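Engineer: Here you go, sequence then predicted model.
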Amino acid sequence: MASETPRETLLYVESYVLLTTLLIAFLTVFGSWRRRSHSLKLKYSIWASYLLCTYLINYAMGLMKSATFRNELFSVWGTFLIIFHGSADCMSAYSLEDSENRKRYNVELFVMYFWLGWLIGMHTHKLKFMIPLYLLYALSLSRTGGRAEALELACKSYGLVRNTKLVADYMEDERNKERDEADATCMKGYKYLVKGEEKARVKVQPPRYHMQLETTGDHKVITIDMIWQCEGKLLSSTGDPDGRLKYICLSYALYRLLCRRFAKYSFPESSQPKTWNFVRYGLLSKEGDDHERAFRVIELELGFLYDLFYTKYPALFAKGLPLVRNFEFIIVIIGCWVAIPTLKNYQERNGGSDVHLMTTGGHNLDALLTGVVLVAILFMEIVQFFVVSFSDWAKVQWLCHYVEKPWLRNKCMEMIIRVICHRQLLKPWDGKLGQYSLLESFSHNPSVLLYNRLTSPYIDKPRKGRKLSAHVSLPMEVKRAIIHSLKTNGKRLRNGVDSLQRNGVERLSRACKLPTQTHVIMVWHIATSLCELNLSSQVIDTGKHVNQQSESEDFIVATKLSKYCAYLVAFAPRLLPDHPYVTEFIFDHVVVEARERLKGCEKSICQKMFNLCKDDRKKRISEKMSTLGQGSETKKAERGAELAKYLLDENVDRWKILAEFWAEMMLFVAPSDDETAHAEHLAMGGEFVTHLWALLSHAGILKRDCTQDV
C-alpha cells in the first residue's frame, strides 16, 4: 500500500465502491426471483454477490482509512454503501445458518459503522456537510437494523420460538374450549389467528404459564372466521367471487400455524375432526377446481414462510403497514433529487491536494461515481417500494384493517385495496417438478475436470449415475390426481397398497413391502420407465392409437411422479421417509446394479431388462411375483423388470394403476419431521413435496403411521 500513488489508491477505492454497488443492485433486482427459480446460475450468482458485499465494503473502507490524502467524498461513499447494503428488503439471509449466526452479522455491522464514523470525522470538516452525513448515518442504522431484526425473527433457537409460543398456546386454548359444530364451508368455528394480537392483552397463567389472549371488548383479534363473516362489499360473494382475497388471509394464518413445526411446538388440533374437515370440506369443497384452490393457498403460505427465513418482510410488517419505511423512502428520494444537481458543479477540495481523476471528457470521476451510486439507490428504492407495497404481506395488512375498521368500507378505499390485492408482481413458486430417470442416467459419470482431488475441498463430488433431467412444469393432471387420492383415502396413508387393491391387482402389493421405502420407489420407478420405453417403441411401430395413450392423463401422472420420486431419492433424500444416508447408499447400489446388468445396451434397455427376469410368459411371471418382497435376493433392476412385464402382459389398465399408485405414494412420503430440510429447499426454488407436507399438516396428518379411517 505504501508504494502505491494517491491516484492508484483513489482508483482502487472507486473500483471497489462501483463493484459493491453493482453487486447490491443485482441482489435487489434478482433476489426477489430467487425463491421461485431453480436456475443454478442465478443461485450461484446471488450467493457470490451476497457473500462478497460485506467483505468489499470493509475492504473499501480500509483503503479509505489508510489513504495518505483526504477526500471528503470518502465518507459519502461509505455512508451510501452501508445504506445500500441494509436496504435490500428482498433478501436478508442466503441460508438458515445466517439466521442462526446473526451475532456474526451484528459484529460485521459494528466494524463497518466504526470505520464509517472514523471516515466522517477524518474526511469531513464543514459543518453543513457533516450534519447531512450524520443524518444519513442514522438512516443507515435503521436500514441495517431492520435486517438484524429479520435475522432475529427467523432464528429458530431464539426469535421463532418466542414469537410462535403465543400462537401455540392460543391454539391449545381453542382446542379446549367447547364450541358449536364447526362448518368448514364458511369457516365457522375456525379461530385461526391472522392479526391483532400485538394490540390485545396477553396474560400468563400458572402453573403451565400459558400465554392467553383477551379477545373481548376493545382487545379483539382478527381470525379466519371473522374474515369470512365480514359484511363489507369487498369480501362479499360479489366483490370477491372466487375468494382470492379471503384465501390470502387464510394462507397467512396457516403460515403462522405451520411455524409451530419449526419451533417444535405441538399441533394439539390435529386430533380434532374439524382439522381434517377444514381441508376435506373447506379447501377441497368445490368440485372441479378445488385442487387449484388448495395448492394456491399452500403456495402463498410457503411464500410467507420463505419470507420469514430469507427476507426482511416479517420485520417490516411486524407492527402493521411499514409507514416508517415509506417515510424513509420519501427522504431518500428527496435527498437524491437534491444531491444530483449539486454534483454537476462539484469541484474537489482536499486542502490543496490535486489528487483527483478525470474522464476523457474532462468530468470529475469522483462526482460521476457518486452520481452512479445515487442513481442506483434511487432505482432500488423505487423498485422495492412497489414490490413491498404490492406484496402479500401488505395485502394481509390492508384486508385486516378493512375487517377491523368499518369506516374503511367505502368505495374509494375498496378500490385502493382491490387494486393492491389483485396485483401479483411475483409468483410465490414457479411450479416446477424435478425429474430423474435411472434408465437414462445410470451410465453418467461426473466430469473429472470439475470434480477431482484439487476441487474436492470446495465442491462436493456428485455420485455416479446422478444426472439431473430438465425440470418440467407441474401438470394440472398431477394436482388433480393427488387431491383425488387424498379424498379417496382420507387420513389413511398407504404407500400404494390401497390403490392396487382398488384396481384388482392385489398381488402387486408385495412390491410395496420391500425393506425400505427407497427400495419401493426405485423398483416401481424402473417398472414405470420400462412401460414408458415400451410405449415409445410401439408409437414408432403402430402410430396414432398408442400416441393417444401416451397423451392420456394417467400416463402424464404416472411418468411425471415416477421421475419426481426418483429425483427426490437422487437429489433430496432428506425429504423422504428413510434415513438420508440409507437412501443415498441404496441409490448408489441401484446404479451399480444397472451398470452391471445393462452394460453396453443403452439402445435396447427395454428388451435387456425383460430378459433379466427370464421371460417364461405369464405363468412364470406370476410365480416370481409371489416371492417379490419376501427376502428374495433378486436385484432391484430385475424386480422392476418383473413388475413391468406383468403390467404389460396382463390385461390391465397399466397407466391407471401406475397413476393412482404414484399419487398415493406422493401423499405417503410427504409427512416429515425434518422441517429444516423443507426450509432449505424453499431457498432453492421449493419442492412439490413441501406443498403436500404443508397441506397434510393442516389436515392433521403429521405422521405417515396415521391410519385411522375417515
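Structural biologist: Perfect, I can see it now.

Engineer: going forward, measure contacts between C-alpha atoms and count neighbours the same way
Structural biologist: Noted.

Engineer: my guess is residue 308 meets residue 153, correct?
Structural biologist: Yes: taking CA atoms under 8 Å as the definition, residue 308 is a contact partner of residue 153 at 7.5 Å.

Engineer: joint contacts of the two?
Structural biologist: residue 314 (CA atoms under 8 Å, 6 or more residues apart in numbering).

Engineer: The structure to be compared is supplied as follows:
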Amino acid sequence: MRYKKSISVKEDDILKEIIFEQLKDKALKAGDSKIAKEIFSARGNWVLSQHLCPHHPEILASVSEEVEYDESLLLWHVATELCYFTDTTNSEGQTDPTFDEEAKRKREETKNKREICKILSEYMLYLLVMRPTMMSAVLGIGQIRFQDTCAEAKKFFPKGQSGTSFEIFNKLFGRSQSELEPRWREVCKALLEVDTVVKPIKVKGDRSKSLLFDACMLAEDLNELKVENRWTIMSEVWVELLSYAASHIRPNGHAQQLSKGGELITFVWLLMAHFGLGDQFRIEAGHARAKLIVDK
C-alpha cells in the first residue's frame, strides 16, 4: 500500500468527459446486435482499427484476440510509462513566438490526453495487482506476468548501480512527481535504447512471462506516430481497456465496491448500462405494440 495514491475526479474533469463521449459515440454506432457485440468485446482493437492503417501491425497485434486481456493491459501500461517519460509535449512550443492560439489549444489538449493515459494506465494496473478478486473474470495469469516483468526490470538495473530504478524505488516514498521525473526519464531512455528487433520470446523462450521488452517494442512503434495522434489513440485505447474490464467483471463484484464508496470502473459499468452497452442490457425483441393512427 506504500505506493498507493488517490486522484479526485471532479465534476468537470476531462477524464470524465472523454470516457462519457467515447461510450456515447459507441452507443450511437451500436445500431444492430452484430456491431454492438463487436463494440462490447473490443479491448483496444476497435479504436486502433478506426485510427491505424495496416502499416502498424505490431500496434494492432498488441490488442488482438490472440493476446489475453491481462497481457494487453501490461504491455500498454509499460509502453505508456516509456512514452510518457520520454515525451516532449510539455516543452514543445514553450518559447516559440509563432505559436498561435489554435496551436496552443491543441498542445494543451495533447497534454491533457497524455495525463489521462498515465492515470488510467496506473489505475488499471492497480486493479490488476491489488484487486485480483474483482478482476478475476479478466485476470488470466496477470499476476505471474506482472511478477516476471518486475523481475526482468530488476535484472536490467542491477542493485547498487548508480542512477538505477532501485535507487528511485528506495527513495520514492515521500517524493513528489516533479522530483522523480528526471530520474524516471533516464530509466525509460535506457530501456528504449535496448535493441529489440527480435521478439524476446525467440531469445528466452516462454518460460518467463515478462513483457518488459515486448512493451519497449510497442513504445517504439507508438513513438513513430505524430505526437497529437499518439496520445489521442492511446487515451482512447485506455478507455476501451477500462470499459472492457468494467463490462466483464461480475455484477456482484461491482456491487461490493459500492459499499466501499465505489470504484471508477464501477461507475463506467453503470454508464455502459445506461447506454445499453453489454450483453445483459440489450433488448433485441419485446412485446408487439400497435400504434393507432386516426385520420382527420
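Structural biologist: Received it, and whenever you're ready, just let me know what you need. Here the structure is a predicted model, which means the values were calculated and not measured.

Engineer: For residue 168 of structure 1, see how far away residue 533 of structure 1 is.
Structural biologist: Here residue 533 of structure 1 is placed at a distance of 51 Å from residue 168 of structure 1 (CA to CA, to the nearest Å).

Engineer: And the two? Which one has more around it.
Structural biologist: Shown here are residue 533 of structure 1 and residue 168; by other CA atoms under 10 Å, residue 168 has more neighbours (25 against 17).

Engineer: Just say helix, strand or coil for residue 79 of structure 2.
Structural biologist: helix (DSSP: H, G, I helix; E, B strand; the rest coil).

Engineer: What's it aligned with over in structure 1?
Structural biologist: Aligned counterpart of residue 79 of structure 2 in structure 1: residue 527 (TM-score structural alignment).

Engineer: Also residue 15 of structure 2?
Structural biologist: Aligned by TM-score structural alignment, residue 15 of structure 2 pairs with residue 478 of structure 1.

Engineer: what does residue 231 of structure 2 align to in structure 1?
Structural biologist: Checking TM-score structural alignment: residue 231 of structure 2 goes with residue 655.

Engineer: Give the full set of residues in contact with that match.
Structural biologist: Residue 655 of structure 1 touches 554, 555, 558, counting by CA under 8 Å, 6+ apart.

Engineer: Across to structure 2, which of the residues you listed hold up?
Structural biologist: Retained in structure 2: 554, 555, 558, out of those (criterion both residues aligned by TM-score structural alignment, their matches' CA atoms under 8 Å).

Engineer: What about those, which are in helices?
Structural biologist: Among those, DSSP state H puts 554, 555, 558 in helices.

Engineer: wait, isn't the first one in contact with residue 654?
Structural biologist: Yep, that's residue 554 of structure 1 we're talking about. No: counting by CA under 8 Å, residue 554 of structure 1 stays clear of residue 654, with 9.1 Å between them.

Engineer: And for residue 131 of structure 1, the neighbour number?
Structural biologist: 12.

Engineer: let me redo that: residue 488 of structure 1
Structural biologist: With other CA under 10 Å as criterion, residue 488 of structure 1 counts 14.

Engineer: I'd like to know how far it sits from residue 482 of structure 1.
Structural biologist: On the measure of CA to CA, residue 488 of structure 1 and residue 482 of structure 1 end up 10 Å apart.

Engineer: now residue 694 of structure 1
Structural biologist: 14 Å.

Engineer: what's the answer for residue 382 of structure 1, then?
Structural biologist: Distance from residue 382 of structure 1 to residue 482 of structure 1, by CA to CA: 42 Å.

Engineer: more neighbours, those two?
Structural biologist: Each of residue 382 of structure 1 and residue 482 has its neighbours counted (other CA under 10 Å); residue 482 has more, 22 against 13.

Engineer: give me every residue that touches the closest residue to residue 49 of structure 1 other than its chain neighbours.
Structural biologist: Leaving aside its sequence neighbours, residue 49 of structure 1 sits nearest to residue 23 (CA to CA, 6 or more residues apart in numbering; 5.3 Å). Residues near residue 23 of structure 1 by CA under 8 Å, 6+ apart: 49, 50, 53.

Engineer: follow-up on the earlier one: next SSE downstream of whichever strand or helix holds the match of residue 15 of structure 2?
Structural biologist: Residue 478 of structure 1 belongs to helix 476-489 when assigned by DSSP states H and E. As assigned by DSSP H and E, the chain's next helix or strand after helix 476-489 of structure 1 is helix 497-502.

Engineer: Helices along the stretch 101-250 of structure 1, start to end?
Structural biologist: 102-123, 127-154, 159-176, 224-229, 244-262 (DSSP state H, counting those that start in this stretch).

Engineer: which one of these is the most hemmed in?
Structural biologist: helix 244-262 (a mean of 22; mean count of other CA atoms under 10 Å).

Engineer: Report the buried residues of the helix or strand that that helix is followed by.
Structural biologist: For helix 244-262 of structure 1, the following helix or strand on the C-terminal side (DSSP H and E) is helix 273-277. For helix 273-277 of structure 1, burial by neighbour count (16 or more other CA atoms under 10 Å) applies to 274, 275, 276, 277.
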